[in-house]
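> only geometry, no sequence info:
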């Protein structure tokens, strides 16, 4: 069967687990919010601003990539701004076929204008709810939740963990994350926060294996009790023979590869990897979409998922990510369905809600696409 077309991919139901709220703003919204507070953006039109973010992020450096957030965070310092951006994110994702999203963001970065941590969390919760309602009003459906993030280079992770636990089951909070510069700031530095969450039986996902290697992933598992790994592309460094296998791509004999202890643990326990192909290429984590580690990890049986990371900086969408994997890495429709189901079953919502997500939103819509392709 022929590869799915862009239009077919666009209507597929999708699940995005790794999407930063402050990395997915509409350029027009950025300009309007900036004007409202007298902040100067690097460009004055939506198209030029989108060009600037893509070029600035496309440096091959995670540190340089992260600097682009200075501009988005600058305009997200009020409850109204946070609520608006959360609402628009849900609407935009639904238009791209997304039926479930977890929006991650760091409340500690949004307090400059006087918001409290709690007020910030509540604002995002209201925005997500408003986005869901807007989608439903036009006959669609999307489930939107938030992951509360602590910055790994700061010292507020225990406070943010306490904030997260205090909002369990409220304001659409379902999980905890640490983000920011990975190299030099391992999860072990935030062990006290993760101990709190672990004792509270609350799920965590941890950025690891992007700008740092296997030891960072190991620490996410042993010190952070990670239920999922944010990125995890460099987990391949714990697989002997992987360079030859990636060079040979589809002709590689995967039985010749030997998984190390960290890779074995992640694969055998089905710990989901939140991989972000285009973002990883931008930051130098992967050489190209064609040679991204996600395809090898998928073929080796890891629980891989496809994500956008930052839609503004990478000028991407779930449709774009999937289409690039199809056209450049030879993915099939079955591959796309498999990673979508993996993402759905690894969402941080209750099991019965995951069942409903799969049975009512993913499988029926995918069946329609498959039927259309068979005609």
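Yes, it's here. Being a predicted model, the structure only gives us computed values, none of them experimental.
> please count neighbours and contacts with C-alpha atoms only from this point.
Will do.
> the host helix or strand of residue 371: which residues count as buried?
For residue 371, the element it lies in under DSSP states H and E is helix 363-374. Buried positions in helix 363-374, judged by neighbour count with 16 or more other CA atoms under 10 Å: 365, 366, 369, 370.
> verify the stated contact: the first one with residue 12.
Yes: taking CA atoms under 8 Å as the definition, residue 365 is a contact partner of residue 12 at 6.7 Å.
> distance check, residue 302 against residue 294.
9 Å (CA to CA, to the nearest Å).
> of the two, who's got more company?
residue 294 (29 against 22; other CA atoms under 10 Å).
> what about the strands in the stretch 201-350 of the chain?
According to DSSP state E, counting those that start in this stretch, the stretch 201-350 of the chain carries its strands in the segments 204-208, 228-231, 239-240, 258-259, 272-275, 304-306.
> one more to weigh against that first structure:
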């Protein structure tokens, strides 16, 4: 640990890597407002007067302690993302916002099946996102920010389109799609319901992550890893249930926790949203502190920047305050994430050695 905590400006300037961020959870409130008026989407009463009011509504509605209630806020972001131009705009602004926050690599996930109600095909949705990412990357570069962005295609675990989305991810994997994911309410919808999709992805040498161990416990994590073969765990906070801290301070890992640590399985931790959904009581009590101390492959992420009113700078700053982390710790989180990215090895290494390490060196680490 450094003797002096990093300043807010230092955290903002530090290179960051983001593996778990939902496209439909990161819209600018002003954009939601404008698009809703364009397409005639009805926003909650009283929230549609101005961007600031709408932004507060999202934060308050998401801050319920319930994952199910948290997910309801997406009705209004997905609702305004049903045309190609709207999706491209949202994707472009996403990249611009992340680049301005110091993110140098990001994997942005979304469920194509949720954006076809106005007639778009799944391929048209992916193409619209790709166009937006390309526009955003060019705009960021013009503003002096280097960023690489890839898509993760998500299937909803309560639906039955996972094989179709898995095939879509494979079809687009050389055109900006890095991998596959399943998301949605965990309880009652185990990942094994989509086993055929995961087996297909494995046969195709494709990468995938699974939302597991957030609202549901160890069985969800165990199934994601041992039945489905996930490369990474989306959230995975409940792995702490398999760790015992004794009164004398000694720590005992159960077999699943030991496996996760030994195999260096990346944990896509999202502190702010975990508190909102009730997966953690506070930042200071978040399992990320213990898991970091035990040197699990911990990464720091935003999940849904709009709903949580957060950013990578805000997430890392909250950890600095709660756990007295220094820049060396933030560098460790960042390299963990880049090592875990669904990007070819040489490209990961180029970002670590050519961007992340020099960026932190310039800050004195």
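Thanks, I have it. Keep in mind that what you see is a predicted model, and the values were worked out from it rather than measured.
> list the TM-score for the superposed pair.
TM-score of the superposed chains, computed with TM-score structural alignment, normalised by the length of the second structure, equals 0.97; 360 aligned residues with a CA RMSD of 1.1 Å.
> the lengthiest helix in the first structure aligns to what range in the second structure?
In the first structure, taking DSSP state H as the definition, the longest helix is helix 117-137. Following TM-score structural alignment, the aligned partner range for helix 117-137 of the first structure in the second structure is 122-142.
> what's the mean deviation for the matching stretch versus the first structure?
Superposed on the first structure, stretch 122-142 of the second structure shows a mean distance of 0.8 Å to its aligned residues (mean CA distance after the TM-score superposition for the first structure).
> mind listing what's buried in that stretch?
122, 124-140.
> residues near the residue mapped onto residue 160 of the second structure from the first structure, how many?
By TM-score structural alignment, residue 160 of the second structure lines up with residue 155 in the first structure. Neighbours of residue 155 of the first structure under the rule other CA under 10 Å: 12.
> go on, the one 4 residues further on?
In terms of burial, residue 159 of the first structure registers 14 neighbours under the definition other CA under 10 Å.
> secondary structure element for it?
Using DSSP H and E, residue 159 of the first structure falls in helix 157-166.
> quick check: the helix or strand following that helix aligns to which part of the second structure?
Going down the chain from helix 157-166 of the first structure, the next helix or strand is strand 173-179, by DSSP H and E. Under TM-score structural alignment, strand 173-179 of the first structure corresponds to residues 177-183 of the second structure.
> would you map the helices across the stretch 251-365 of the second structure?
Remark: helices assigned in the stretch 251-365 of the second structure by DSSP state H, counting those that start in this stretch are 255-262, 271-276, 288-293, 305-308, 312-323, 327-340, 345-351, 357-361.
> residue range for the third one in the first structure?
By that I understand helix 288-293 of the second structure. Helix 288-293 of the second structure corresponds to residues 294-299 in the first structure, going by TM-score structural alignment.
> same thing with the longest one?
Alignment note (TM-score structural alignment): helix 327-340 of the second structure is matched to residues 333-346 of the first structure.
> equivalent analysis for the second one, please.
Counting by TM-score structural alignment, helix 271-276 of the second structure falls onto residues 277-282 of the first structure.
> mind reading off the mean deviation between that stretch and the second structure?
Averaged out, stretch 277-282 of the first structure is 0.4 Å away (mean CA distance after the TM-score superposition for the first structure).
> centre of the chain versus that stretch, how much separation?
Counting by CA atoms, centre = their mean, to the nearest Å, stretch 277-282 of the first structure is centred 12 Å from the centre of its parent chain.
> that older thread, C-terminal to the longest helix of the first structure, what's the next element?
Immediately after helix 117-137 of the first structure, counting by DSSP H and E, sits strand 143-151.
> flag every buried residue along the helix holding residue 159 of the first structure.
157, 158, 160, 161, 163, 164, 165.
> verify the stated contact: residue 340 of the first structure with residue 305.
Yes: judged on CA under 8 Å, residue 340 of the first structure makes contact with residue 305 at a distance of 6.7 Å.
> between these two, who's got more neighbours?
residue 305 (26 against 23).
> tell me who's in contact with the more buried one.
For residue 305 of the first structure, the contact set (CA atoms under 8 Å, 6 or more residues apart in numbering) comprises 272, 273, 274, 275, 339, 340, 342, 343.
> okay, now the fifth one: neighbour count?
For residue 339 of the first structure, the count of nearby residues is 19 (other CA under 10 Å).
> do the same with the first one
Residue crowding around residue 272 of the first structure was assessed by other CA under 10 Å; the count is 27.
> how close does it get to residue 176 of the first structure?
In terms of CA to CA, residue 272 of the first structure sits 15 Å off from residue 176 of the first structure.
> would you turn the contacts of residue 305 of the first structure into CSV with distance to residue 16 of the first structure?
Shown next, in CSV, are the contacts of residue 305 of the first structure (distance: CA to CA, whole Å):
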residue, distance to residue 16 of the first structure
272, 12
273, 12
274, 9
275, 10
339, 10
340, 8
342, 11
343, 7
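> and for the nearest residue to residue 279 of the first structure once chain neighbours are set aside, the neighbour number?
Among residues not flanking residue 279 of the first structure along the chain, residue 314 sits closest, at 5.9 Å (CA to CA, 6 or more residues apart in numbering). For residue 314 of the first structure, the neighbour count with other CA under 10 Å is 26.
> what residue of the second structure matches up with residue 314 of the first structure?
So, by TM-score structural alignment, residue 314 of the first structure is matched to residue 308.
> next: residue 204 of the first structure.
Under TM-score structural alignment, residue 204 of the first structure pairs with residue 208 in the second structure.
> who's in contact with residue 176 of the first structure?
Here residue 176 of the first structure is in contact with 147, 148, 149, 150, 161, 164, 202, 203, 204, 205 (CA under 8 Å, 6+ apart).
> try 7 Å
147, 148, 149, 164, 203, 204, 205 (CA atoms under 7 Å, 6 or more residues apart in numbering).
> which one of those is nearest to residue 44 of the first structure?
Nearest to residue 44 of the first structure among the contacts of residue 176 of the first structure, counting by CA to CA, is residue 149 at 30.4 Å.
> ok, that closest one to residue 125 of the first structure distance?
14 Å.
> and the buried residues of helix 157-166 of the first structure as a markdown table, adding distance to residue 354 of the first structure?
Shown next, in a markdown table, are the buried residues of helix 157-166 of the first structure (distance: CA to CA, whole Å):
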| residue | distance to residue 354 of the first structure |
| --- | --- |
| 157 | 29 |
| 158 | 29 |
| 160 | 26 |
| 161 | 24 |
| 163 | 25 |
| 164 | 21 |
| 165 | 21 |
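> with adjacent residues omitted, what lies nearest to the residue mapped onto residue 324 of the first structure from the second structure?
Counting by TM-score structural alignment, residue 324 of the first structure lines up with residue 318 in the second structure. Nearest residue to residue 318 of the second structure in three dimensions, chain neighbours excluded: residue 283, at 7.2 Å (CA to CA, 6+ apart).
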